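Participant: Quick one, fold the following:
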Amino acid sequence: MTGRDGGAALEPLGNTPVVILVRPQMAENVGTTARAMANGGLFHLRLVAPRDGWPQERAWRAASGADRILDAATVHPTVDDAIADLHHVFATCPRPRHIVKTVLTARGGAAELRAATQRGLKVGLLFGPERAGLDNEDMARADALIRYPLNPAFMSLNLAQAVMIMAYEWWMAADTTPARTLMTNETHVATKGELENFMGHLVRELEDCGFLRNAQKRPGMVRNLRHFFTRGEVTEQELRTLHGVIRELAHPHRLPEDEKATSK
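Facilitator: Predicted coordinates for the structure are as follows:
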């Protein structure tokens, strides 16, 4: 099976966890799993005894361009064979089991996976079949279990969703994106000098029109205006627009009679 798409964006990013699908039942779920993996920077996929064999054309159709992951996927007869070269393996476990083993959240698991890979160790994530999940024998091979703290009244996830949660947490464990940004496009956040220039323009026009005629209230009114414009990150483009508004209000242009009639 040859790849259809891909590109530099789908090149493995260093030592990343191996995603191991144990006895997957539907090719479409394998394809959407590859798509979820690519979103979170996971690129190594192993399949243990896929029900319908491998490869399956339907998987590539569902992968939305994550073809290189499917092209490089390997098939293994048993879980033991799939994890033989790994140092640590975590298993996702949606249901309570009678097993004595460390249980991690997705976030906690991702943090431990990051720490292990930074030490040069190879790690893997086990995901069970769509219908029943991993059995006790599968989980016995894992160093720890991962259970997602979701709504206890409804914890139903499909296979790709379960992989997506771990892929997201893996990515976020090393992500440095600010929690909050302002999209300014071609403009920029106004400097204090630009804001002060605008405030001077505004205050002069307000004085000329008599808005600030009450000398006792004037300082407080100007402060309130200043607080209004400094409370958020006003952009230079917005200030230019407001300059234009002030000029137009201070020196309005009279519309010709025909334009007045049209605007009514």
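
Participant: Only C-alpha atoms from now on, for both contacts and neighbour counts.
Facilitator: Noted.

Participant: could you show me where the helices are in the protein, in order?
Facilitator: 27-39, 57-62, 67-72, 79-83, 106-118, 136-139, 159-172, 192-209, 218-230, 236-250, 257-263 (DSSP state H).

Participant: got CSV for the ones you listed, with distance to residue 185 and mean neighbour count too?
Facilitator: CSV is the format used below for the helices of the chain (distance: least, CA to CA, whole Å; neighbours: other CA atoms under 10 Å):
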stretch, distance to residue 185, mean neighbour count
helix 27-39, 25, 24
helix 57-62, 34, 18
helix 67-72, 33, 22
helix 79-83, 47, 17
helix 106-118, 33, 19
helix 136-139, 50, 15
helix 159-172, 25, 20
helix 192-209, 18, 14
helix 218-230, 20, 13
helix 236-250, 10, 14
helix 257-263, 33, 8
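
Participant: So for residue 186, which of those sits nearest?
Facilitator: When the helices of the chain are compared by CA to CA, helix 236-250 sits nearest residue 186, at 8.7 Å.

Participant: Check which helices and strands the closest one is in contact with.
Facilitator: Packing partners of helix 236-250 (3 or more CA pairs under 8 Å, 6 or more residues apart in numbering; DSSP states H and E): helix 192-209.

Participant: Let me have the helices of the chain in CSV, adding distance to residue 125 as columns.
Facilitator: Below are those laid out as CSV (distance: least, CA to CA, whole Å):
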stretch, distance to residue 125
helix 27-39, 12
helix 57-62, 20
helix 67-72, 16
helix 79-83, 9
helix 106-118, 9
helix 136-139, 11
helix 159-172, 9
helix 192-209, 51
helix 218-230, 49
helix 236-250, 49
helix 257-263, 66
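
Participant: Of the ones you listed, which is nearest residue 14?
Facilitator: helix 106-118 (9.0 Å).

Participant: thinking again about what came up before, ok, which of the helices of the chain comes nearest residue 91?
Facilitator: Among the helices of the chain, helix 136-139 comes nearest to residue 91, with 6.1 Å by CA to CA.

Participant: Next, the second sequence, to be compared with the first:
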Amino acid sequence: MIDPRPAFVLVRPQMGENIGAAARSMLNFGLEHMRVVAPRDGWPNERAVALASGAGRLLDSAKLTADVPEALSDCTYVFATTARDRDLTKPVFTPEAAMAEAHARGARGEKVAVLFGPERAGLENDDIVRANAIVSVPTNPDFASLNLAQCVLLMGYEWRRAATGASGSEMEMAGTDWVTHAEMDALVAHYEQRLEAAGFFFPESKAASMRRTLRNMWSRMPLTRADAQIFHGILRQMVRWKERG
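Facilitator: The predicted structure is shown next:
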């Protein structure tokens, strides 16, 4: 079975805490292929384990390499994350577009990797020239640098969205359903009946226009069946209260 998930390659990371936080971010979104290139403080790293929390198994299975070429040796397409302008001619993707592309390529059996640079200065040009494309996050140009774990989290989130087909929004119906036109007609008729009895539609010459306005207002409201029952109940209770008075 093809595993379409990309490898996240941490290039010369400087702080074990960031490696651990990156592992946790990866596992949040179902990514488990971590590669670590020449970590400054050696490997394994106790601080990385401490920050990884329940994602320590990613660190246990992480592939340690001495340089970027070794880390990318089995890859067919590579993205490099960078916030700086480069004098390099390459396709530039947003994180969303990059991870959609990564998912499509992975589903075809390609091995995709994403490069993340060290905390202090990011990827060097010698690293980026090995990538097929650049990922640029539309950050504040006056403060563009992202923490390593933050960048991993962002890319992992976009990967998960692409992999699961998650929509931008959805409605949780909580056991109900949308009101039908017949149910809406019944609700409108209930209110018109009671408003008529209360003398609301006055003067008579404007009654038809007022009914249309109210009906149009109701039709703009995205009511559920539960909502409609609440509106019916409100009106019934108000009538009972009036009659008791």
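
Participant: coming back round to it: so which of the helices of the first structure is nearest residue 183 of the first structure?
Facilitator: helix 236-250 (12.6 Å).

Participant: what angle do the closest one and helix 192-209 make?
Facilitator: 10 degrees (axes from the mean of the first three to the mean of the last three CA atoms, to 10 degrees).

Participant: mean shift of helix 236-250 of the first structure relative to the second structure?
Facilitator: Compared with the second structure after the fit, helix 236-250 of the first structure shows a mean deviation of 1.6 Å (mean CA distance after the TM-score superposition for the first structure).

Participant: Pull up the aligned stretch in the second structure for that helix.
Facilitator: Mapping helix 236-250 of the first structure onto the second structure (TM-score structural alignment) gives residues 225-239.

Participant: so where in the second structure does stretch 126-133 of the first structure end up aligned?
Facilitator: Mapped onto the second structure using TM-score structural alignment, stretch 126-133 of the first structure spans residues 115-122.

Participant: Quick one: end-to-end distance for that stretch.
Facilitator: From its first residue to its last, stretch 115-122 of the second structure covers 10 Å (CA to CA, to the nearest Å).

Participant: Surely residue 101 of the first structure is in contact with residue 147?
Facilitator: No - counting by CA atoms under 8 Å, residue 101 of the first structure sits too far from residue 147 to count as a contact (11.8 Å).

Participant: With residue 175 of the second structure as the reference, measure out to residue 65 of the second structure.
Facilitator: Taken as CA to CA, the span from residue 65 of the second structure to residue 175 of the second structure is 52 Å.

Participant: Which of these two has more residues huddled nearby?
Facilitator: Neighbours were counted for residue 65 of the second structure and for residue 175 using other CA atoms under 10 Å; residue 65 has more, 18 against 6.

Participant: The more buried one matches what in the first structure?
Facilitator: Here residue 65 of the second structure is matched to residue 76 in the first structure, going by TM-score structural alignment.

Participant: list the contacts for the residue mapped onto residue 6 of the second structure from the first structure?
Facilitator: Applying TM-score structural alignment, one finds that residue 6 of the second structure aligns to residue 17 in the first structure. Listed by CA atoms under 8 Å, 6 or more residues apart in numbering, the contact partners of residue 17 of the first structure are 42, 44, 113, 117, 122, 123, 124, 125.

Participant: quick one: which of these is nearest residue 64 of the first structure?
Facilitator: Comparing the contacts of residue 17 of the first structure against residue 64 of the first structure with CA to CA places residue 42 closest, at 15.3 Å.

Participant: hang on, isn't that closest one packed against residue 167?
Facilitator: Yes - using CA under 8 Å, residue 42 of the first structure is in contact with residue 167, at 6.6 Å.

Participant: And residue 105 of the first structure, how close does it get to residue 252 of the first structure?
Facilitator: For residue 105 of the first structure, the distance to residue 252 of the first structure - CA to CA - is 63 Å.

Participant: out of the two, which sits in the busier spot?
Facilitator: Neighbours per residue, other CA under 10 Å: of residue 105 of the first structure and residue 252, the larger number sits with residue 105, 16 against 10.

Participant: before we move on, the earlier item: neighbour-wise, which of the contacts of residue 17 of the first structure leads?
Facilitator: Busiest of the contacts of residue 17 of the first structure [other CA under 10 Å] is residue 42, holding 29 neighbours.

Participant: Correct me if wrong: residue 201 of the second structure contacts residue 212.
Facilitator: No - in this structure residue 201 of the second structure lies outside contact range of residue 212 using CA under 8 Å: 11.4 Å.

Participant: To which residue of the second structure is residue 111 of the first structure aligned?
Facilitator: Using TM-score structural alignment as the criterion, residue 111 of the first structure maps onto residue 100 of the second structure.
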